[in-house]
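Asks: next comes the sequence, and after it the predicted model I'd like to discuss.
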Amino acid sequence: MPGIKQRIQNILQLVPFPAVAMEVVQLVDNPKTSAAKLGEVISKDQALAAKVLKVANSPFYGFPKQISTINFAIVVLGFETLKEIVLSVSLASSLANKLDKEFDLEKFWKHSLLTGIIAKHLAKDFGYRVTGEAFTAGLLHDVGLLVIAQYFKKEFQSIVQIGKREEFQFEQIERRFLENSTHFEIGAWLAEKWNFPDQLVEAISFHHQPHLAPRNPQLPALVFLAELICHKLGIENIEYADHDRTFTENLKDVLNILKLDESFLNDGFIETYKARIQADIVKNQIYLSQT
């Protein structure tokens, strides 16, 4: 019987990334892309196009007239918002079809989406060159957890149960049950299979230890800090006891990467970000309703 690592590699071959979503990401990141071209690509996937239109017509955006075409939706929403919608609904739909009822998928996606949204805000604040890249890295940072929860249910249940105690770090527990593998390594392998850019693969792989990233530690550092803010706001993906130690051990290195002082993370800062993402939390619920 193949070991866990071989099973993981076999499974990753069977988890396709939605082709239209990948094409949308590439087009949005290309400054020469037109709204017409983007609309043409999204229209290839009728189910996706219907979800985009439903989001565009939601009360959140408050457009006075019915939006009936993808091209009009693109003009109203803008390229970056469109990319967020397409990535969110595509990933949630494609990776969430074999989960146990015990897995709180809504909590998981809320955490993932808001990590991406906060990472985008941080990227803008700190002058990171591609804010949309920060959103994608934040959204995908824990995608390996979904793979474990879907395909290694027994191991995942054991990891979570032991993780609710305070005896071991979550990474140590994962390595014990997954032949020395972790959710961030599995997520990075999956991103490689999907032919994602190297910087996104690296951000997923090193979002717990950004200072070890060999190419671009700033991107995983933004994701780390965004996830820390989610933790401070009580927006977790799964419940385990050792959150604080996980963040504390690498926080100093992350702040050094981003050239920040420890006083930066005061209560005022957290409250400021909480206020900034209130509208995004509403948007998050709209995205989740389309999955």
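Replies: Done, it's in. Residues are numbered from 1 along each chain as shown.
Asks: rest of the way, CA atoms for contacts and neighbours
Replies: Fine.
Asks: ok, and what's touching the helix or strand that residue 282 is a member of?
Replies: In this assignment (DSSP states H and E), residue 282 forms part of helix 278-288. Here helix 278-288 makes contact (C-alpha atoms under 8 Å, 6 or more residues apart in numbering) with 55, 58, 60, 85, 88-89, 92, 106, 109-110, 113-114, 117.
Asks: tell me the helices and strands packed up against the helix or strand that contains residue 220.
Replies: Residue 220 belongs to helix 218-232 when assigned by DSSP H and E. Packed against helix 218-232 by the contact rule (3 or more C-alpha pairs under 8 Å, 6 or more residues apart in numbering; DSSP states H and E) you find helix 105-125, helix 131-140, helix 198-205, helix 243-257.
Asks: got those as CSV, with mean neighbour count and distance to residue 228 columns?
Replies: Converted to CSV, these look like this (neighbours: other C-alpha atoms under 10 Å; distance: least, C-alpha to C-alpha, whole Å):
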stretch, mean neighbour count, distance to residue 228
helix 105-125, 22, 9
helix 131-140, 26, 12
helix 198-205, 24, 15
helix 243-257, 16, 7
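Asks: structure B:
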Amino acid sequence: MRIDAHHHLWDLTAVHYPWLMETGAVRFFGDPTPIQRNYLLPEFRNDAKGFSASVHIQVGAADPWAEAHWIQSVADQNPDWPLVQVAFCDLTAPDVTAQLDRLQTLASVRGVRQIIGRAPGEDQLSGTNDLLDNPRFLDGLKQLGDRGLSFDLQLLPELMVQTATVLAQAPATRVALCHAGSPHDRSEQGLQRWAQALHHLSALPQVTCKLSGLGMFDHNWSADSVRPIVDTCLTQFRPDRCMFGSNFPVDSLSSTYAVLVERHGALVPEQDHDLVFGDSARQFYRI
């Protein structure tokens, strides 16, 4: 079973995404205009030829529950495509227990994502970096582990050391590191700093790494340009703690799905394909 461990779907008539529909805004991942349209499971399945299951990741809906509920309906209507989801929950909210109780009524929910870091400029405006200093955030992480839910971690390399200190206090909570930790500085020095910081996360046994989103910070990326990133992740985490994710349709701004898979397939050693393109995700997300 080949599994895409990180993608998005959206029906703009069912769920509102303020960030997606903002006009004239160029984001850290590029100009969203080409993806300001419905992206539904039939189109994704057509893109993801050769795959047979996937993990939907929450993507900034105005009403996170509406998004999670809609994804559950998609999963229910397509039993031939195993679809599980990582939903949004504010782990610092006073009613976090009630929020998690409600999410766990949805059979497809496997975990939660609350973004800590997207890009340097945007983070200065959003203030999400401050989550790491909030004791409620740590309490919420621990509650995820108690419930058997995972946490999808999106952050910047500059936050890895502090984040590792927080995660070490919630060892029962399994963590999926999104987009290889977002190495946004692709200079030689930038990648060295990212790799050094990454050690703090890879040293934690509960953390698994996603080879995803590698085109967000460089739309002209190639297999050779991201080779140091993939090699470092495979070395630090080992293949059984790495999993492929397309980040579609966001990464359709920088490549086709087929090209994305081809490049990742060339970078991951053949003997590790079963793990990286399927088994690691199947075990982590209980598919």
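Replies: Noted; the coordinates are in hand. Predicted model only: the values in this text are computed from it and were never measured.
Asks: TM-score for the pair, please.
Replies: TM-score for the superposed chains, counting by TM-score structural alignment, normalised by the length of the second structure: 0.32, backed by 139 aligned residues with a C-alpha RMSD of 5.4 Å.
Asks: tell me how far the residue nearest to residue 75 of the first structure when sequence neighbours are not counted lies from residue 184 of the first structure.
Replies: The shortest distance from residue 75 of the first structure to any non-neighbouring residue, by C-alpha to C-alpha, 6 or more residues apart in numbering, is to residue 35 (7.1 Å). Residue 35 of the first structure is 35 Å from residue 184 of the first structure, where distance means C-alpha to C-alpha, to the nearest Å.
Asks: name the residue in those two with the higher neighbour count.
Replies: residue 184 (24 against 18; other C-alpha atoms under 10 Å).
Asks: the more buried one: which element?
Replies: Using DSSP H and E, residue 184 of the first structure falls in helix 183-193.
Asks: about what we covered before: what are the buried residues along the helix holding residue 220 of the first structure?
Replies: Applying a neighbour-count criterion of 16 or more other C-alpha atoms under 10 Å, one finds 218-231 buried in helix 218-232 of the first structure.
Asks: ok, how many other residues are close to residue 42 of the second structure?
Replies: Per other C-alpha under 10 Å, the neighbour tally for residue 42 of the second structure reads 10.
Asks: same deal with residue 66 of the second structure?
Replies: By the measure other C-alpha under 10 Å, the count of residues near residue 66 of the second structure is 14.
Asks: that one in helix, strand or coil?
Replies: helix (DSSP: H, G, I helix; E, B strand; the rest coil).
Asks: still on that earlier bit, farthest pair within the contacts of helix 278-288 of the first structure?
Replies: Using C-alpha to C-alpha, these reach their maximum pairwise distance at 60 and 92, which is 20.5 Å.
Asks: between those two, which is the more surrounded one?
Replies: Ranked by neighbour count (other C-alpha under 10 Å), residue 60 of the first structure and residue 92 place residue 92 first, with 20 against 13.
Asks: in the helix holding residue 282 of the first structure, what counts as buried?
Replies: For helix 278-288 of the first structure, a neighbour-count test (16+ other C-alpha under 10 Å) marks 280, 281, 283, 284, 286, 287, 288 as buried.
Asks: rebuild those residues as a markdown table, extending it with distance to residue 135 of the first structure.
Replies: A markdown table is the format used below for the buried residues of helix 278-288 of the first structure (distance: C-alpha to C-alpha, whole Å):
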| residue | distance to residue 135 of the first structure |
| --- | --- |
| 280 | 12 |
| 281 | 14 |
| 283 | 14 |
| 284 | 13 |
| 286 | 17 |
| 287 | 15 |
| 288 | 16 |
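Asks: got the buried residues for stretch 139-147 of the second structure?
Replies: Under the neighbour-count criterion of 16+ other C-alpha under 10 Å, stretch 139-147 of the second structure has 140, 141, 142, 143, 144, 145 buried.
Asks: mind giving me the packing neighbours of the strand or helix carrying the last one?
Replies: Secondary structure assigned from DSSP H and E places residue 145 of the second structure in helix 135-147. Helix 135-147 of the second structure makes packing contacts with strand 150-153, helix 160-167 when contacts are defined by 3+ C-alpha pairs under 8 Å, 6+ apart.
Asks: now distance to residue 53 of the second structure and mean neighbour count too, for those, in JSON lines please.
Replies: Listed next are these as JSON lines, based on distance: least, C-alpha to C-alpha, whole Å; neighbours: other C-alpha atoms under 10 Å:
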{"stretch": "strand 150-153", "distance to residue 53 of the second structure": "18", "mean neighbour count": "24"}
{"stretch": "helix 160-167", "distance to residue 53 of the second structure": "29", "mean neighbour count": "18"}
